[in-house]
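Asks: got a predicted model here, sequence first, then my questions.
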Amino acid sequence: MTAALILALAAQPAAAAASPRTIQIGIVQQAQQLMVVPEAHYTLVEPSGVRWEVEPGREYRVLPLNLRQVRFGPWEVPADSRLEPKDGGGTVKVSGSRYRGTLIVRAVSDGTLSLVDEVGMEDYLPGVLAEEMEPDWPLEALKAQAVVARTFAYYNLNRFRSEGFDLGPDTRSQVYKGVGRENENVRKAVSSTKDEVLGFDGKLLGVYYHSCCGGHTTSPRSVWGKWIEVPRPLKGVKDRYCHHCPQSRWTAYFADADIMAALTDQILGTTSIDSLAVGKRDSAGFVEDFRIYSRGRVKVDAKDFRKRLGPKDFKSLKILRVIRRSKGIEFVGSGMGHGVGLCQWGARYQAEFGRNYEGILSYYFPGSVLSVVTDE
């Protein structure tokens, strides 16, 4: 989307968009081939304007020919050809997932294909919500998530422009698998917050969200080491609601051998671990580094430590206890995810206790302004 974004107070009526707001999602990268099934009337449009009518329900095989051409079913067409819905609606099935919008087929320098879904922002968001939050959760929690997801998308437009799209379909951006898990609850959450975003100091706020904070959200500086000055809405808040989440307490055990293998470049020459302890914590209680003792002391960055051991088991850096076992280390932790911004489980229980989405957003982003996006 090239239109400039302006923030206006949500209490004012949203200005009509001068042009459709679209976003490009790189839904497939480095594919050797693709199987595409239009589920409505679509047209394959070459960059020159040449048009080919495709049949609804027919499966088309897409193959790379070279950097300039691809084969789409029976046709050889230039790369960057577009599969456009004739009436603006309908879906296309790609590898089992269904997508709205226009699909752009691109050839990549390594001889593979990429596929980009160019879709309206408000049509993109239901697919995000259905993957990032449970679709049957309370509506007010989903509405809060919709505002945060929309703000994240606008704030991060063009993040992957060097790769030919705005955002990815995974946790590098926001998880997006098309329309598969959408339901009426999700669609209502998006439509009832149409164009609403969070702002601060007259600009879009760089928001984040996660599953469960473990009792206190933290600052992006603690997690990513950036933001020379963290804006007030992102400094972190105490959360008395998320203790209901299933990950409010968890344990993870790692054998000494697995820890040493994961950190082999940092603990060279170490054949055993005498002990492991928490080093520094941030103000919210998240661990910033660990200390490993064996023939001396080694300080290990906590984010790198978690990444190497695997975030699926090492659910967060809110570590409550470290227990030495006979052949390994047991961690007792709280929460799940990086802990910055909206706590989804906290939002769920706030909604169940009667708080509306505006209140939920104010709770997790104090000082932010609920605004609308308009075109300049």
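Replies: Perfect, I can see it now. Numbers count the residues shown, from 1 in each chain.

Asks: contacts, neighbours, all on C-alpha from now
Replies: Noted.

Asks: chain center to stretch 120-134: distance?
Replies: 10 Å (C-alpha atoms, centre = their mean, to the nearest Å).

Asks: how many residues are close by G178?
Replies: Neighbourhood size, G178 [other C-alpha atoms under 10 Å]: 27.

Asks: do the same with I6
Replies: 14.

Asks: separation between it and V373?
Replies: 6 Å (C-alpha to C-alpha, to the nearest Å).

Asks: okay, and the common contacts of those two?
Replies: With C-alpha atoms under 8 Å, 6 or more residues apart in numbering applied, the contact sets of I6 and V373 do not overlap.

Asks: longest single helix anywhere in this structure?
Replies: For the chain, the longest helix by residue count, based on DSSP state H, is helix 139-155.

Asks: and here is the other one:
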Amino acid sequence: MWIKLEEKHFKVIAIGIILLSLISSGIFAYYNHPSQQETKKTQDAQADYDLEKLLDEAKALYYQGEYKASIDKYKQILDYEDNKIARKNLASVYETLGEYNLAVEEYEALLEKEEDVESRLDLAIAYYNLDKIGKSKIELEKILNSESEDEFILRDTNYYLSLMSFKEKDYQQAEEYVKVALEYDKFALGYYQLGEINFVQESYSIAIDNYRKALITDGSLKGVNRMIALSYLNLGQDRDAVMYLKRANKENSSDKVIQENLERIKEAHPEYFDDKDLTLPEERKREIPKEVTFKEIEPIESPGRELKIGITEDEEEVYFRVGSDFVIKEGEKIILEGKKSELIKATIRDGKYYLVAGEKEIEFSNSIQVRPKEYAPVLVHNIIYGRGYYWGGIEDRQYRGSLELIPQENGITVVNLVHMEEYLMGVIPSEMSALWPREALKTQSVAARSYTLANLGKHSDDGYDLCSDVHCAAYRGIAREHPNSNQAVLETAGEVMTYNGKAVNAVYSANSGGYTENSEDVWRFEIGYLRAVSTEKEDSRFPLSPVELKEWLRESPDSYSKAFQYTKESHYRWQRNLSIEYLENSLDIKEIKKIVPTYRGKAGSVKSLLVVGAEEEKEFTYNLRSKFGGLRSNRFWIQPQYRDGKLVSFLFYGGGWGHSVGMDQVAVAAMADDNYQYLDILKHFYTDITIEDRY
């Protein structure tokens, strides 16, 4: 009995052992099969892998200038999956750093999976910068043979084909390509390229015409004045070359070719240098006319408080007239009575100040006021405006109100004493076309009035409230007044935007490029009502990823800022190519190797740039537009350009014109066309504001 039971038990145990062995081997095989191992690895890591989170982290690192960390994040994503978005962004970061070999690998991998015309263009440009011209041409020709209708892609495709044909000295083909590019976009670099083609073929007169078109499109484009000067020299027209030689020398004082030609011509023809450069109005004065015609003006009701607007300062001589009989007072004392249109000169001589009226000469030592006896204009001759800007000049100006002349240590300061609404009548059409929609002009009126009140005393140390130039608000007096803008001012008289009970510093720019910026992302301080807002008709998801930002700046997305009836195409999207020679001279850095943004705002504006030279690094913060060749805005994407293995320039793709904080003037006009009312427009651009009537 015992023996039988033991045998039965043994059989059960044996069967159990066999079953356990089979189950164990199956489990072992399951977990050690390659595909199952990978599945388990993926499942275990899934808790740590969140695609959207990693993409956002990589984007944030890119905006902070942490490029290596951003690259690592995108690579981390690619370790998990062959993600198209991550790969395109990774390639774009490599491009920013000028690492085109690595960018090529990513674009080739993308194109193996599926056709993407933008990636193909980027691959072609990367090949071009690696001097792989043959490969670049193949990719560009594929784009031309595709069904792409994207204008910016076709523009850049033909532009780069022109550059390659130019390099191969096939000038006829180069000209054909760039002319096609210009059909898609009248861009400044296209006209410059056409000028270069004409120049090497010794068609200097035609070259000058195309170089000038480049300047008309972008007046601060660098290198153009140099080429116009050289074209005139090759034509033997030294006199015509002088002005452009001087401008080129101002752009790049280290250019020996320009310096040598200036010295040669000056020695042979000093008389050529008597004609002052029109870009330097302070070096010349126009002849004072014997007679003038005064504007007819009418007084307005409730003109508001009196303001002190600085017109010009540190002048050795000031010539002025009044449109009625007038008195000049020093304090309460009348020191001169004058007749309508009588020419008066104020001057400094041997440290003393004098009024000169015909044969009379009256000394004064304190501020004097010129007061019309009737409501009539006051006129000041030879007002310099836009000092230091390519659009600067000199003109006579008439103003409402009266004048104050302040004797200062270095000369005479001229101030216009004018009431708020009278002042705005001159400001609004100087800041916005009086032919734009009425609601836009009313929007501008409230914004300018608010800005004026918020900034009163900005120039108190100089003896006045605000200046008359772009530093404060453009103010050119009566000459700019127009019935449309005057009506807009009067219809909104006294209306002011406030935030927490204070007048809003209602800054504005010409064109935001499709999205405004937070104040702290452009300047130093966070201001509650100056928040980034979209002007796009279909809002994009800002901040954009690296590749989205690049594409957004290269193409021309639809937005209220893209209203070409109110702005030039080159004010909405622009390109600028700055040579290494220019940058090294301008920034005083030798052998520049790299230029990369180290911080971007929400809408992509660059707040700081790192420039890496052979022996030093410099980080530039604020005023980037002027430091880097007069860029139209701070919102740009930089692409290093190489030729024969050498870094030769940096290509900037930019959007908008101005600082992009607050109101976008072009978008305002387009929104008015779309039946937006001025109060709604103001509340779109200035967050959480209140409209108050101050009169």
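Replies: Done, it's in. Just so we're clear, the structure is a prediction, and the values are computed from it rather than from any experiment.

Asks: let me see the TM-score of these two.
Replies: The TM-score (TM-score structural alignment, normalised by the length of structure 1) is 0.86; 347 aligned residues with a C-alpha RMSD of 2.2 Å.

Asks: rewinding a little: the longest helix of structure 1 vs structure 2, mean deviation?
Replies: By mean C-alpha distance after the TM-score superposition for structure 1, the fitted helix 139-155 of structure 1 averages 0.9 Å away from its aligned residues in structure 2.

Asks: tell me where structure 1 has helices.
Replies: Going by DSSP H, structure 1 shows helices at 121-132, 139-155, 184-191, 220-224, 256-262, 302-309, 344-352, 357-364.

Asks: out of these, flag the one nearest S326 of structure 1.
Replies: Within the helices of structure 1, the stretch nearest S326 of structure 1 is helix 256-262; the backing value is 9.3 Å (C-alpha to C-alpha).

Asks: so how far is that closest one off the chain centroid?
Replies: Chain-centre distance of helix 256-262 of structure 1: 30 Å, with C-alpha atoms, centre = their mean.

Asks: repeat for stretch 670-679 of structure 2
Replies: Centre-to-centre, stretch 670-679 of structure 2 and its host chain are 25 Å apart (C-alpha atoms, centre = their mean).

Asks: same check, this time on stretch 25-41 of structure 2
Replies: That offset, for stretch 25-41 of structure 2, works out to 58 Å (C-alpha atoms, centre = their mean).

Asks: where in structure 1 does that stretch fall?
Replies: Under the alignment (TM-score structural alignment), stretch 25-41 of structure 2 falls on nothing in structure 1.

Asks: now stretch 93-109 of structure 2
Replies: Taking TM-score structural alignment, stretch 93-109 of structure 2 hits no residues over in structure 1.

Asks: can you list contacts of that stretch?
Replies: With C-alpha under 8 Å, 6+ apart, stretch 93-109 of structure 2 has contacts from 62, 67, 71, 87-88, 90-92, 119-120, 122-123, 126-127, 129-130, 546, 594, 596, 637-641.

Asks: nearest residue to T218 of structure 1 other than its sequence neighbours?
Replies: Nearest residue to T218 of structure 1 in three dimensions, chain neighbours excluded: G236, at 4.4 Å (C-alpha to C-alpha, 6 or more residues apart in numbering).

Asks: which residues touch the alignment partner in structure 2 of that neighbour?
Replies: Matched by TM-score structural alignment, G236 of structure 1 corresponds to A532 in structure 2. A532 of structure 2 sits next to 515-519, 602-603, 661-662 when contact means C-alpha under 8 Å, 6+ apart.

Asks: check V356 of structure 2 too.
Replies: V356 of structure 2 neighbours (C-alpha under 8 Å, 6+ apart): 344-347, 362.

Asks: among those residues, which one sits closest to I589 of structure 2?
Replies: T347 (43.9 Å).

Asks: quick check, the closest one in contact with D314.
Replies: No: counting by C-alpha atoms under 8 Å, T347 of structure 2 does not reach D314; the two are 10.6 Å apart.

Asks: which one's more surrounded, these two?
Replies: Set side by side, T347 of structure 2 and D314 show more neighbours around T347, with 20 against 16, by other C-alpha under 10 Å.

Asks: what does that one align to in structure 1?
Replies: Under the alignment by TM-score structural alignment, T347 of structure 2 pairs with L63 in structure 1.
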